[in-house]
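Engineer: Okay, sequence plus prediction incoming.
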Amino acid sequence: MIKKAIIPAAGYGTRGLPITKVVPKELFPIGVKPAIHYVVEEALASGIEEILFIVSQSKNLITDYFDRSLELEAFLEKKQSIHLLEKNKIPDIHIQYIRQPYAKGLGDAILLGKNFIGNEPFAVLLPDEIIFDKKTTGLNQLIKVYEKHKKSVLGLYEVEKHLLSNYGVVKSEKIKNEISKVISIVEKPAKNPPSNLAVIGRYVFNPEIFSYLERITPGVGYEIQLTDAINEMMKTENFFGTTILGKRFDISRFEEFLAANQYIQPFME
């Protein structure tokens, strides 16, 4: 069973400037809850029991959000605002934090979680990818594939061709329905992407990924790229991919942030 997850949230969020200079993109509101709240709820609903947030010095608002406000709770109790107390509850899950001193890439951020994970398979959820599904969760779709094959799994999604340069893109062989064997992955291909299947911020890894992250050198953008470690690991271990079902929004793109809010609106009425 997958019980631990890493949520990297230390990036600068440059695509969201200027607001991300003071408000982390992970706290952008989807309805009345911040985006990262939905991601934590997804982890909890998928059986995750412990989460490690990778944050930066400028992301203290994230730690504040998942902390209790005793002053606010006392005020609401005094006012007998029980419905607001319920609304203010944070997900009931064990959370730890570690700071990434420098923004050296997603691979570097995940490597900081090595001691937290230990020798267990684990999940990674990127908080700027929000997935809504009435029947299951995005992460749970990956976990089911992992439980069957015991191999690392990448969450995939069909993306329009002109957007593929923003993602890692896979070359794969279809096995059955949404499941495929991943042959290789290219980080943000400028031209000639190997497919229209992008990796969209949901992963399940065997712990061996850490040894590959420790060995690779900086790649695209002079950062430690998770995709480079995955390609190296593929030389000795099969990787699977599953095309995630459900509605997915990349909130780092303004139009998808707006679309996510439009999508959630009927459920709030």
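Structural biologist: Received, thanks.

Engineer: contacts and neighbour counts: CA atoms only from here.
Structural biologist: OK.

Engineer: So residue 116: helix, strand or coil?
Structural biologist: Classification of residue 116 using DSSP: H, G, I helix; E, B strand; the rest coil returns helix.

Engineer: Go ahead and confirm it touches residue 53.
Structural biologist: No: taking contacts as C-alpha atoms under 8 Å, residue 116 lies outside contact range of residue 53: 10.6 Å.

Engineer: want to compare, so here's the second one:
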Amino acid sequence: MDIRRLQAFAKVYDLRSFSRAGDELMLSQPTISAHIMALEEELGAQLFDRLGRTVLPTQAGDLLHRYCITIFSQLDMAKADILALSQRVSGDLVIGGSTIPAQYIIPGLVARFLKQYPEVRVDLRGGDTSEITAMVLAGDAHAGIVGAPARQPELACRSILEDQLVLVAPRAQAHAGLTGEDWRQRLTELPWVMREAGSGTRQAMEEALLAAGVDPRDLRQVLLVHSSLAVLECVAAGLGVSVVSRMAARGYLESGAVTLMETPELVMQRHFYIVHHARRYMFPALRFFLAASEVV
């Protein structure tokens, strides 16, 4: 089975278009069509339903595409291993990062890694902790750095860095603090800007609140946002208080855009973790990247 025909098939499958597949592969549309027709003749099955300008895979097409993913992955692994024999580390490396790692940890880590292994091509993808973990589990990312430990038994998970969470408030509350016996009551009366449920920051915050005897469901949520930057901008705009990583808040605190609310009874610390699939082949670029993460 000709690999060029399989590449053409996979591109048409992904893009649902013969013309766009041709553009991506720098081939003419008739050439793409000829590759697909040759495959269909060889397999004795129709791979796509051509419905006017719409292209939809058949059941046979879905099946072949699943095998193509394995075939292309095996070829990439073979190339990477052969290059590793000559002490070269190369290939594509997809790294997922939740909000704080993607902004404050991974860039420096990748810069040091690529300085040592310049032939690796890194694709950095973002999401919250649950999304990145799901990407690694599904094979859409080779590794991820997230703000909460992975619970899936298929994933290997290792702590690489400790982080402190802080309670930030609008500048107008510069002298506010949560001390005294009634601090829990006053905490629940504050307007809160909250991260989404899949956020590692939110998970760590809720665990800390529960440990301090506060039910997170009692907080008065006024806004739900999906990034630390959005949280800080909302707090700076006076919409409420929130919990964020000290790394993310540093610039806002130094500029006075937000203020720190002292919470002596509320200890909020967490770790960042690197996760990868423990049961999948670990090609050289991933092995060396995991080793590099040990010195973050």
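Structural biologist: Cool, got the structure. Remember, it's a predicted structure, so these values are computed and weren't measured experimentally.

Engineer: quick one: TM-score?
Structural biologist: In this superposition the chains share a TM-score of 0.24, using TM-score structural alignment, normalised by the length of structure 1; 115 aligned residues with a C-alpha RMSD of 6.4 Å.

Engineer: Longest helix in structure 2, please.
Structural biologist: helix 59-85 (DSSP state H).

Engineer: Remind me what the helix or strand just after that one packs against, helices and strands.
Structural biologist: The C-terminal neighbour of helix 59-85 of structure 2 among helices and strands, as given by DSSP states H and E, is strand 91-97. For strand 91-97 of structure 2, the packing partners by 3 or more C-alpha pairs under 8 Å, 6 or more residues apart in numbering; DSSP states H and E come out as strand 120-126, helix 129-138, strand 143-146, helix 284-292.

Engineer: repeat that for 6 Å
Structural biologist: strand 120-126, strand 143-146 (3 or more C-alpha pairs under 6 Å, 6 or more residues apart in numbering; DSSP states H and E).

Engineer: if you compare those strands, which one is most tucked away?
Structural biologist: strand 143-146 (a mean of 30; mean count of other C-alpha atoms under 10 Å).

Engineer: hmm, who's touching that one?
Structural biologist: Surrounding strand 143-146 of structure 2, the residues in contact under the criterion C-alpha atoms under 6 Å, 6 or more residues apart in numbering are 95, 96, 97, 98, 129, 136, 272, 273, 274, 275, 276.

Engineer: now the helices: where do they sit in structure 1?
Structural biologist: Using DSSP H, helices in structure 1 cover 35-45, 60-65, 70-78, 82-87, 106-111, 114-117, 138-149, 209-215, 226-233, 254-268.

Engineer: From residue 145 of structure 1, how far off is residue 226 of structure 1?
Structural biologist: 21 Å (C-alpha to C-alpha, to the nearest Å).

Engineer: So which of the two has more stuff around it?
Structural biologist: residue 226 (22 against 19; other C-alpha atoms under 10 Å).

Engineer: picking that back up, looking at the helices and strands packed on strand 91-97 of structure 2, spot the one closest to residue 72 of structure 2.
Structural biologist: strand 120-126 (16.6 Å; C-alpha to C-alpha).

Engineer: if we can go back for a sec, how far off helix 284-292 does the longest helix of structure 2 point, in degrees?
Structural biologist: Put simply, helix 59-85 of structure 2 runs at 60 degrees to helix 284-292, going by axes from the mean of the first three to the mean of the last three C-alpha atoms, to 10 degrees.

Engineer: Pull out the buried positions in helix 59-85 of structure 2.
Structural biologist: 61, 64, 65, 68, 76, 77, 80, 81 (16 or more other C-alpha atoms under 10 Å).

Engineer: What segments of structure 2 are strands?
Structural biologist: In structure 2, the segments counted as strands under DSSP state E are 48-51, 54-57, 91-97, 120-126, 143-146, 155-170, 191-195, 220-225, 242-245, 258-260, 269-277.

Engineer: So for residue 38 of structure 2, which of those strands sits nearest?
Structural biologist: Of all those, strand 48-51 sits nearest to residue 38 of structure 2, with 12.8 Å by C-alpha to C-alpha.

Engineer: circling back to that earlier point, right, so of the helices of structure 1, which gets closest to residue 185 of structure 1?
Structural biologist: Closest among those, using C-alpha to C-alpha: helix 226-233, at 6.4 Å.

Engineer: Fine by me, thanks again.
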